[in-house]
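*Asks:* Pasting the sequence and the predicted model now:
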Amino acid sequence: MGYRLIALDVDGTIRSGSNPIAERTRRAIDAARESGAVVTLATGRAYRSAIVNSAALDIDVPISTSQGAYIADPVSGEVFRHCPLTGEMALVTLDKLQEHIGPDDSGTQVVAYYPGIMYVDRMSQWAASYGQRTEIEVRLVSNLREVASEGLTRIVAVGDDADIEALERDIRPLLSMSVLVMRSLPYFCEILHPRGGKEDALGWMCERFGIARSETIAFGNGYNDVQMLEWAGLGIAVGDAVPEALAAADSVAPPFDEHGVAQVLEELLAKGLIG
């Protein structure tokens, strides 16, 4: 018996920037699927942004988006799992973020995500550009506390790398007992429901498809992939991953620009270890 479930992070793992997914990677994923494996995405992207990538790979099984907080069918849109922040979680998070950031800090912006919507309390250049790139509606409100009880998928602080690193370090001890705090990108600090991580989504996938944890492979490169790489039967970090992901992985693939994911899948397929 080989590996039967393959979970793929997107950005920095199977694609980068505006570049499309490489043909070699597509072929390797197709071959893994033809061998009987379930191939899915486990991405920090919001659902509407993620389905562009699932469509490019012809994925028709549930995908994990917004880390692991939102699992849905990439074709029909049917939602299978949503772990939103409670109203209390959201209010406490917003208060702690505001205390840390301060009213005069215009360089860091806090935004709140609801499926298909990003709420902002000011329409910054970054927010407007984000909406255009991702096709997510950016909705302006006078205060994010107004939407705290809406069932927010996540709250995110966006800013300079150094500021966000410091923010994560400072607020983690204040919030981590009740919510999940992580940097998904150097300039993104996310707060989610405590069961909103990629590892929880991978566990859900295993239950849905009747696959053992030991039969899973996870590929990733970022801070938000660490727990998933630790949880999977075989956690593989691409060679240019952040140090935390490299340390968490069971194995390290070649770097992204050397088609690391494709190389590993090709090797496992050649050994009959997939499907």
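*Replies:* Cool, got the structure. Residues are numbered from 1 along each chain as shown.
*Asks:* CA only for contacts and neighbour counts going forward, please
*Replies:* Fine.
*Asks:* Now do the strands in this structure.
*Replies:* 5-8, 38-41, 63-65, 70-72, 79-82, 109-114, 117-120, 137-140, 154-158, 180-185, 188-192, 216-220, 234-238, 251-253 (DSSP state E).
*Asks:* thinking Gly131 is in contact with Glu137, fair?
*Replies:* Yes: taking contact to mean CA atoms under 8 Å, the distance of 6.0 Å between Gly131 and Glu137 places them in contact.
*Asks:* Report the separation between Met1 and Val264.
*Replies:* Here the criterion is CA to CA, to the nearest Å. By it, Met1 lies 18 Å from Val264.
*Asks:* Which one of these two is surrounded by more residues?
*Replies:* Val264 (19 against 8; other CA atoms under 10 Å).
*Asks:* OK, contacts around that one?
*Replies:* Ala253 (CA atoms under 8 Å, 6 or more residues apart in numbering).
*Asks:* What separation do you get for it and Leu192?
*Replies:* Val264 is 31 Å from Leu192, where distance means CA to CA.
*Asks:* same deal with Gly210?
*Replies:* In this view, Gly210 and Leu192 are 27 Å apart by CA to CA.
*Asks:* and these two? which has more neighbours close in?
*Replies:* Leu192 (28 against 11).
*Asks:* I'd say the more buried one and Arg154 touch.
*Replies:* Yes: Leu192 is within contact range of Arg154, at 4.8 Å (criterion: CA under 8 Å).
*Asks:* Give me the common contacts of the two.
*Replies:* Between them, Leu192 and Arg154 share the contacting residues Pro84, Leu85, judged by CA under 8 Å, 6+ apart.
*Asks:* what residues are up against Met205?
*Replies:* Applying CA under 8 Å, 6+ apart as the definition, the contact partners of Met205 turn out to be Ile211.
*Asks:* hang on, the earlier thing: with distance to Ser16 added, can I get the strands of the chain in TSV?
*Replies:* As requested, the strands of the chain are arranged in TSV below (distance: least, CA to CA, whole Å):
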stretch	distance to Ser16
strand 5-8	13
strand 38-41	15
strand 63-65	17
strand 70-72	22
strand 79-82	27
strand 109-114	23
strand 117-120	23
strand 137-140	23
strand 154-158	20
strand 180-185	13
strand 188-192	17
strand 216-220	13
strand 234-238	13
strand 251-253	16
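*Asks:* among these, which is the most enclosed?
*Replies:* With neighbours taken as mean count of other CA atoms under 10 Å, these reach their highest mean count in strand 63-65, at a mean of 30.
*Asks:* one more structure, for comparison:
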Amino acid sequence: MSYKIVFFDIDGTLVNEEKEIPADTVAAIRELKERGVEPVIATGRAPYFIKPLAERLGIESFVCLNGGYVVYKGEPLYKHTIEKNALEKLVALAARHGHGLVFEGEHTFCADREEHPFITESVLSLKVELPAYNPDFWRTADIFQVFLHCESKDEPLYEALKTDFTLIRWHPYAMDVLPAGGSKARGIAAMLEKLGYTASDAVAFGDGLNDKEMLAYVGFGVAMGNSNPELLPYADFVTTHVDEQGIRNGLIEAGLLPVYSA
């Protein structure tokens, strides 16, 4: 199978625990482009979090906010926002339990608390700046995703909201809150349709719980060696660790790079 496009998660896939891109990953992406195969970022991160990384890798297209915001070569082509009435329910319930929220819009993100230890710890783990304080941001801006800050023991408190949202844990203190049915796969499907490709034309790499749908959807799904164990059943291949040429070895297995690539 000759694949035409490859989607890459960021955290734990393109970057390691220190949020650094391994040198061999940079080289592998460059070689992939030289062979005429397009690399695309597919991440839970917002577009304003990924610009330096995308520039370093020479990647112009991305599926951001867990499939809610899709850009191809600088042009937005798909947006999936959260309904205001659903947000109102989330805001009320989180306030009742003292759980901080961070609202992610198209151009910036804002928190509903000026200071919250869970917000500080989870957001800084991404090596990005802390959000501005604006508890009413969700009322006036299009919101694509929310960080809900609570521990896993508190997740049952939000069970009633699962008809409105998809909730995915990404940090001990934080979950992604997406529109119901939202996923990276949904955003990828929008891009493939625009390009005239099918899912079988695509490869995807990931390591986290928000990568399940993406790896299952594409023609060849690659889980990193450092993946959450729950992701592995969704992959066609498990490559090596992000710091052990995981990207290169996955691309070799997909037939997109030669075994002895320089």
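*Replies:* Thanks, I have the structure now. This structure is a prediction, so every number in the text was calculated from the model and none was measured.
*Asks:* returning to that earlier point: for the strands of the first structure, which one sits closest to Ala50 of the first structure?
*Replies:* strand 63-65 (6.8 Å; CA to CA).
*Asks:* Show me what the closest one is in contact with.
*Replies:* Contact with strand 63-65 of the first structure is made by 40-47, 50, 54, 70-74, 198, 201, as judged by CA under 8 Å, 6+ apart.
*Asks:* ok, which stretches of the stretch 101-250 of the second structure are helices?
*Replies:* Chain-ordered helices for the stretch 101-250 of the second structure, with DSSP state H, counting those that start in this stretch as the definition, fall at 117-124, 137-140, 184-195, 212-217, 246-253.
*Asks:* Map Tyr119 of the first structure onto the second structure.
*Replies:* With TM-score structural alignment as the matching criterion, the partner of Tyr119 of the first structure in the second structure is Cys110.
*Asks:* wait, its match sits on Pro135?
*Replies:* Yes: under the contact definition of CA under 8 Å, Cys110 of the second structure touches Pro135, with a separation of 7.3 Å.
*Asks:* Just give the number of residues close to Leu87 of the second structure.
*Replies:* 21.
*Asks:* What sits closest to it if chain neighbours are left out?
*Replies:* Leaving out its chain neighbours, the residue that sits closest to Leu87 of the second structure by CA to CA, 6 or more residues apart in numbering is Trp138, at 7.5 Å.
*Asks:* show me what contacts that neighbour?
*Replies:* If you count contacts by CA under 8 Å, 6+ apart, Trp138 of the second structure has them with Lys84, Leu87, Phe103.
*Asks:* Repeat the analysis, applying 10 Å as the threshold.
*Replies:* The contact partners of Trp138 of the second structure, by CA atoms under 10 Å, 6 or more residues apart in numbering, come to 82-84, 87-88, 91, 102-105, 109-112, 144, 146.
*Asks:* which one among these gets closest to Pro229 of the second structure?
*Replies:* Each of the contacts of Trp138 of the second structure was scored against Pro229 of the second structure by CA to CA, and Val146 proved nearest at 24.9 Å.
*Asks:* Counterpart of the residue nearest to Leu87 of the second structure over in the first structure?
*Replies:* Alignment note: Trp138 of the second structure maps to Val147 in the first structure; criterion TM-score structural alignment.
*Asks:* and its match, how far is that from Val120 of the first structure?
*Replies:* Shown here: Val147 of the first structure relative to Val120 of the first structure, a distance of 10 Å by CA to CA.
*Asks:* where do the contact lists of the two overlap?
*Replies:* The contact lists of Val147 of the first structure and Val120 share Ala112, Tyr113, Val141, where a contact means CA under 10 Å, 6+ apart.
*Asks:* just checking, Pro254 of the first structure touches Asn221?
*Replies:* No: contact status for Pro254 of the first structure versus Asn221: not in contact, 11.5 Å apart, counting by CA atoms under 10 Å.
*Asks:* who's in contact with Leu152 of the first structure?
*Replies:* Neighbouring residues of Leu152 of the first structure by CA under 10 Å, 6+ apart: 82-87, 89-90, 112-115, 117-119, 192-193.
*Asks:* what's the answer for Tyr197 of the second structure, then?
*Replies:* Contact partners of Tyr197 of the second structure, counting by CA under 10 Å, 6+ apart, are Tyr3, Lys4, Ile5, Ala189, Met191.
*Asks:* cool, now which of those survive the switch to the first structure?
*Replies:* For the contacts of Tyr197 of the second structure, the aligned pairs still in contact in the first structure (both residues aligned by TM-score structural alignment, their matches' CA atoms under 10 Å) are Tyr3, Lys4, Ile5, Ala189, Met191.
*Asks:* out of those, who's nearest Gly219 of the second structure?
*Replies:* When these are compared for distance to Gly219 of the second structure, the smallest value, 8.2 Å, is given by Tyr3; criterion: CA to CA.
*Asks:* Neighbours of that closest one, how many?
*Replies:* Applying other CA under 10 Å, we find 18 other residues in the vicinity of Tyr3 of the second structure.
*Asks:* Show me the common contact partners of Cys110 and Pro135 of the second structure, please.
*Replies:* With CA under 10 Å, 6+ apart, Cys110 of the second structure and Pro135 have common neighbours Leu101, Val102, Phe103.
*Asks:* Do I have it right that the last one meets Arg113?
*Replies:* No: with contact defined as CA under 10 Å, Phe103 of the second structure does not reach Arg113; the gap is 11.1 Å.
*Asks:* what residues are shared contacts of the two?
*Replies:* Common contacts of Phe103 of the second structure and Arg113 (CA under 10 Å, 6+ apart): Pro131, Asn134, Pro135.
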